[in-house]
Structures are given as structure tokens and as C-alpha cells.
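1. Fold the following for me, if possible:
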Amino acid sequence: MSAQIEPGQSQATDVVTFGETMALFKADTPGPLAHVPGLSLGIGGAESNVAVALQRLGTSVTWLGRVGNDSLGDLVVRELRAEGITVAPIRDDAAPTGLMIKERRTADAVKVWYYRSGSAGSRLHPDDIPADLIARARLLHVTGITPALSSSAALATQQAIDCARAAGVLVSFDLNYRAALWPQEAAGRQFRQIMAKADIVFAGDDEAAIAVGPAPGPGELASRIAALGPTQVILKRGAQGCLALIDGNEYAREAVPVRVVDTVGAGDAFVGGYLSEMLRKSDIDQRLLTANQVGAFACLVPGDWEGMPRRAELHLLDPSDPVSR
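-> Below you'll find the predicted structure:
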């Protein structure tokens, strides 16, 4: 059963992305989870985080994925639709929506507990992939989390990429390695297969090394990835900023300094910022600047995506223009 666009929503979209979005309980205060006074309910998922970043920057997005036929599935769909994202859910009567719980053991240390084994999102299947929807998009964005969820989800990822390539649609891939889901050797093999079909690749230094082996520096890591086929390789380097290898030319940009509250979701925000500017045909410097800015905004508040900015807010991180009038 392929994903269905919900009634009343347009099928025209710039970006299609898919994966597992889960319900999220996050501790309201730092401390052991067993003793915090309360939990706040929300949602989170790497692909939907990117979707929020893109949509807030003015790039239209369709998210598709499996959710349970339950209240948490309702929450996922409602929250994404509230952001203006076109939602193409598959309701699974046989499996629940996944859940994660975020514990703030100290003000700076965050631990996330996942309850996703056998979840609806992990049951994504190649038959769920809407080839016609992907063919009408400008870009398909996938991550390395989805193929780690199950063999059927891995096949669905490859199916979506093949649909995009057949239609001449750009493919963006963020490695997003999760050690709890699979070992490095298996992840590296899958990453290389996907990178060989991708146009744009995002990775952290450690993730890149899983895919192409250790290297003396980020430039060499980017070069090894580019040798597999992608024309745009962007390394997300946190407080060190970012490095990009675009059509064989290397670019670097420093991070935007902020007082960090929560880094979860910052990498997804960075990806959304870069892709939005790329689709606007902005130059490389502007792509990297916006990516760093959106990533920095995501660090300013607790939550995976809540702090991501609208385009009109990007100037707020410019120290020369901090006041809105």
C-alpha cells in the first residue's frame, strides 16, 4: 500500500522525504528521569526535522511514513500538518507509533531512550513508496536511519532512490549513523551503496570515517566520498563549522557562535538550511551561511525542531543587527 496524500493538500512539492517520526516525551527539568516532576509531549525524527526546517524557510515539503493507528500517530500527523508540511501517512493497524524519551541528566548532558522495535515506522515497505509523488519533486531527501530500521525499510529506501534517479530528481543523503540500530561495518556498506546514487551527501567526520575509512583530515574524507559519485559533499562539524566539496572545489565556513541549550536536531536543521538555499539557487557561501545559522537556532531551545527559524528571522543571529523593528 503506497502512501496517500491527505484530502485537501496539494501534491506539488519541492522536497519529498520519508522515515520514522516518533512521539517524544522530554523531561521538563534536568535530573534522573525517575524523579523529574513532569514530561512534555512532542514528536521527533531526523527526516521530519529536516522537513520542518525546509518548510519554515519557504521550501515546500512532503513527508511520508508509517504511523500506528493510535493517538501518537494522530499526534505525529497533526504536528507536521501544523507546520504546513504535506503529510502522506500510512496507518498501520498492526504496529504502534514509535516512542522516544529524552532525559536531561544534567543541564548539558542529554540521553535519548528509544522504544521503536517493531514499530509502525520500522515496517516501511517498498510498496509504500509513491513513485509518482517522487517524480514530481525537485529533490528526495533520505537518511541512514531508515535503512537501519529493518530489511524492508532498507529496500524501501533503495526503491525511493531508484525512483528519483529514474525521474531525474536530485537525491540528498544524510548518513545519520545510529550505533543502537546497527554495527559500523553494516552501516558502512549501506552508506556506500546509497552515496554512489546520491547527488548531495551530508555527514559528520566520524560518520564519514565509518563509510570511507579514517583520514588525516576532513578534506580527505570529503574527497573519498566524492569519489563515489556525489557532486556535493558537506561535512557538518559542529562548533568547528562546516566543510564542503562542491564539484571538486573546497569551501569552509565557521560556526555561528551561540549559547547552546540542546544540540539534538541541529544537524537536521543544518541540512534543511543548506537544501533550501540550494533549491533557491543561492551561491555556495550563502548555502553554508544559512545552514550554519539554522543549525545554531536549533541549539537555542530544548527540542528537536522547535527552535528552527523562519527565513525572516535569520538576521537575528547577526551581531550587527540584533533588534527587530
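2. Could you use CA atoms for every contact and neighbour count after this?
-> Noted.
3. Would you mind measuring from L279 to D14?
-> 8 Å (Cα to Cα, to the nearest Å).
4. Also this sequence, please, to line up against the first:
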Amino acid sequence: MPRVLHTAQALVDIIVEVDALPERGGNTNARSEQRYAGGATTILISAARTGASAVHGGAHGTGPNGDLIRAALERDGVLIADTPRTSADTGYCLVMLEPTAERTFLTVYGAERDVTAESFARMDPQPGDLLCVSGYTLFEPTREPLLQFLDTLPPGVEVVLDPGDAFAQFPRELQDRVLSRTTVWTSNAHEARAVSGIDALVDTPLALRRRMAPRSVIIVRDGSRGCLVFHHGRGTHIPAFPQRAVDTNGAGDTHTGVMLAERALGADWESAATRANAAAAIAVTRRGPESAPTRAEVDEFLA
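-> This next block holds a predicted model:
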């Protein structure tokens, strides 16, 4: 069975609930604080809870944050390809969560940046595997190790790009180098518009497709409206299941993890996206990035 592999950073999310963000130079009080395993772990845990084999290939540290990451992955059966770095702890992301479910982020780096092409290769990617790449790994110092690793992939490995807000900032040459190896694009609407340069969402997949590897698939999430799946020269709108959101943190990653797991288990893209929409709908009704539902919960929701 194909596996879901991830090269990106696993970080601890420290989520503080605030009534509103303070003005610059101001102050506010948090109503609560919770710590979760975030970053790449959300996609991998979502895939594992769906029933796929999942492997993390990024680096992780030695300390309370690294311990939290490893415990979360191991709890859901996600394999960890690399060994802990003894020189530093894993970094964290401070997430300020407002009552509207809007989020603001501040990231502090740690051992997750200590990667090499050889450390990524410990995942042992095989034809058919779905290998996730994050736009945030294309910042230095993780850029060159990732690019070197991508150049060594055997034919048949599906490279899944989750661009994030970062990807549109990079030079066109770097974008094209990554897109030429990408066979699956998954992003939200804002990210797709930023990279394609096209406002009309329905036209963004074709513009992206022209820059990607042959026979590529583009999935663009559009919030409560669902997502667009584009492949074989046509796009299909997959409706969402709107819910009252209490925390949108991790919803996009949950969507990606479930969709890739469904593909690994043999579903077509449209069926995989439908179940991913359902999983994301469940996730936004729960707090924290480890909110991905199990396969049985998605079944019950769709029933």
C-alpha cells in the first residue's frame, strides 16, 4: 500500500485564546493556553486515523517539545524516520486565537531545521508513495537539503506541494524548480491566487497546471464552499459541509491528510476530496490541531 510521507517541520502549537489582538505596543490577556503537536504532525495524524501508513521524515529535538511531538505521532501509529537531535529542542508556534476563529502566528525555530538530504532519505520513498512538501521548508537552511532530496526521488513518487503563504514570495526560478517536480498541488484559495496571479478561482488550476509535472492534480480549498479538484483537463467542485467553527487551526492540514490517505487506500480524487471535506468540517468544531476525526467518525458524519 502507498504511504503518506512528510518532509516538513513538526512544531509544538501553543494556542492562547484572546478576546482580540492588542494594538502594536499594547497588551492583552489570554483566557486559556493549550499545547499541541502541530505543523506536519496534523497531516500525518489525519492520514493515520484514516487508515493509511504515515511516516515523518523531518527532524525533531530533545526536550519537552520534542517529547510532545514524538508522543503524539507514536500515539496514532505514525512512524518517525529520523533520530532525535541532542543539541536542541523542537521549536514552537504561538497561535493567538480570537473568538471569530481567526488565528495569528509567531514561530520560534528549533531542532526541526537540522535536516539533510540524507536524513530525508531515511523515509525510503517508493513508487506510489505520496510525499508531502511544505512551502515553509523552502526557506533557508532547509531549502537546499530538500531540493537535493527531491532530485534523488525514484520515478513514481507523488510529490504533494502544500505551498502555504510562503511559496508566492519565492523567486520564479525556485517556484518553477519545485513545481516541475510536483504532481499534486493542495492549497487554499488565497494561496492558489497568489501563485497563479489570477483572481477568478475557477481559472487558477489551469494556470498552475501549466507549470507543473505532467498529469498533475490540483486541489484548491475554498472554505465553507468546499474545494475544487482539477485533473484530466477538467475541474469538479466538491461541496463542503458547513459547520459553526470554534477553531480553524489545522482544518486545512486535516483536509490534506485525509485526502492523501484516501488516495493511498485506493479512492479516486473526487471521493477522497468529499471525505476530506467532511473531516475538515468535523475538525473545525473541535479545539486544537490534533482534532482530526477517525475513519469511523467520518463514516458516521457522512451517513
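5. L279 and D14 of the first structure: which is more packed in?
-> Per other Cα atoms under 10 Å, whichever of L279 of the first structure and D14 has more neighbours is D14, with 20 against 14.
6. For the more buried one, give me its contacts.
-> Contact analysis of D14 of the first structure by Cα atoms under 8 Å, 6 or more residues apart in numbering lists T59, S60, V61, A137, R138, L139.
7. Could I have the PyMOL command that selects the buried members from these?
-> Those of these that count as buried under 16 or more other Cα atoms under 10 Å are selected in PyMOL with:
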select buried, resi 59+60+61+137+138+139
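8. Now go through the contacts of D14 of the first structure and say which are in helices.
-> Using DSSP state H, no member of those sits in helices.
9. which of the contacts of D14 of the first structure map to contacts in the second structure?
-> Comparing the contacts of D14 of the first structure with the second structure on both residues aligned by TM-score structural alignment, their matches' Cα atoms under 8 Å, the contacts found in both are T59, S60, V61, A137, R138, L139.
10. any idea how far F120 of the second structure is from the residue mapped onto the third one from the second structure?
-> Per TM-score structural alignment, the equivalent position to V61 of the first structure in the second structure is A54. Per Cα to Cα, A54 of the second structure is found 14 Å from F120 of the second structure.
11. coming back round to it: would you turn the kept ones among the contacts of D14 of the first structure into TSV with distance to L314 of the first structure?
-> Below are these laid out as TSV (distance: Cα to Cα, whole Å):
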residue	distance to L314 of the first structure
T59	15
S60	18
V61	20
A137	26
R138	24
L139	23
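12. Restricted to strands, list those residues.
-> Among these, the ones falling in strands (DSSP state E) are V61, L139.
13. which residues does the residue nearest to the match of V61 of the first structure when sequence neighbours are not counted contact?
-> Using Cα to Cα, 6 or more residues apart in numbering and skipping the chain neighbours, the partner closest in space to A54 of the second structure is V4 (4.7 Å). If you count contacts by Cα under 8 Å, 6+ apart, V4 of the second structure has them with 44, 47, 52-55, 129-132, 260-261, 264.
14. try 7 Å
-> V4 of the second structure sits next to S53, A54, V55, D129, L130, L131, L260, A261 when contact means Cα atoms under 7 Å, 6 or more residues apart in numbering.
15. Under the alignment, what does the fourth one map to in the first structure?
-> Using TM-score structural alignment, the partner of D129 of the second structure in the first structure is R138.
16. related to what we said a few turns ago, and the residue nearest to A54 of the second structure, how close does it get to E102 of the second structure?
-> Distance, V4 of the second structure to E102 of the second structure, by Cα to Cα: 29 Å.
17. May I ask you to confirm that A23 of the first structure is in contact with S40?
-> No - with contacts counted by Cα atoms under 7 Å, A23 of the first structure stays clear of S40, the gap being 10.5 Å.
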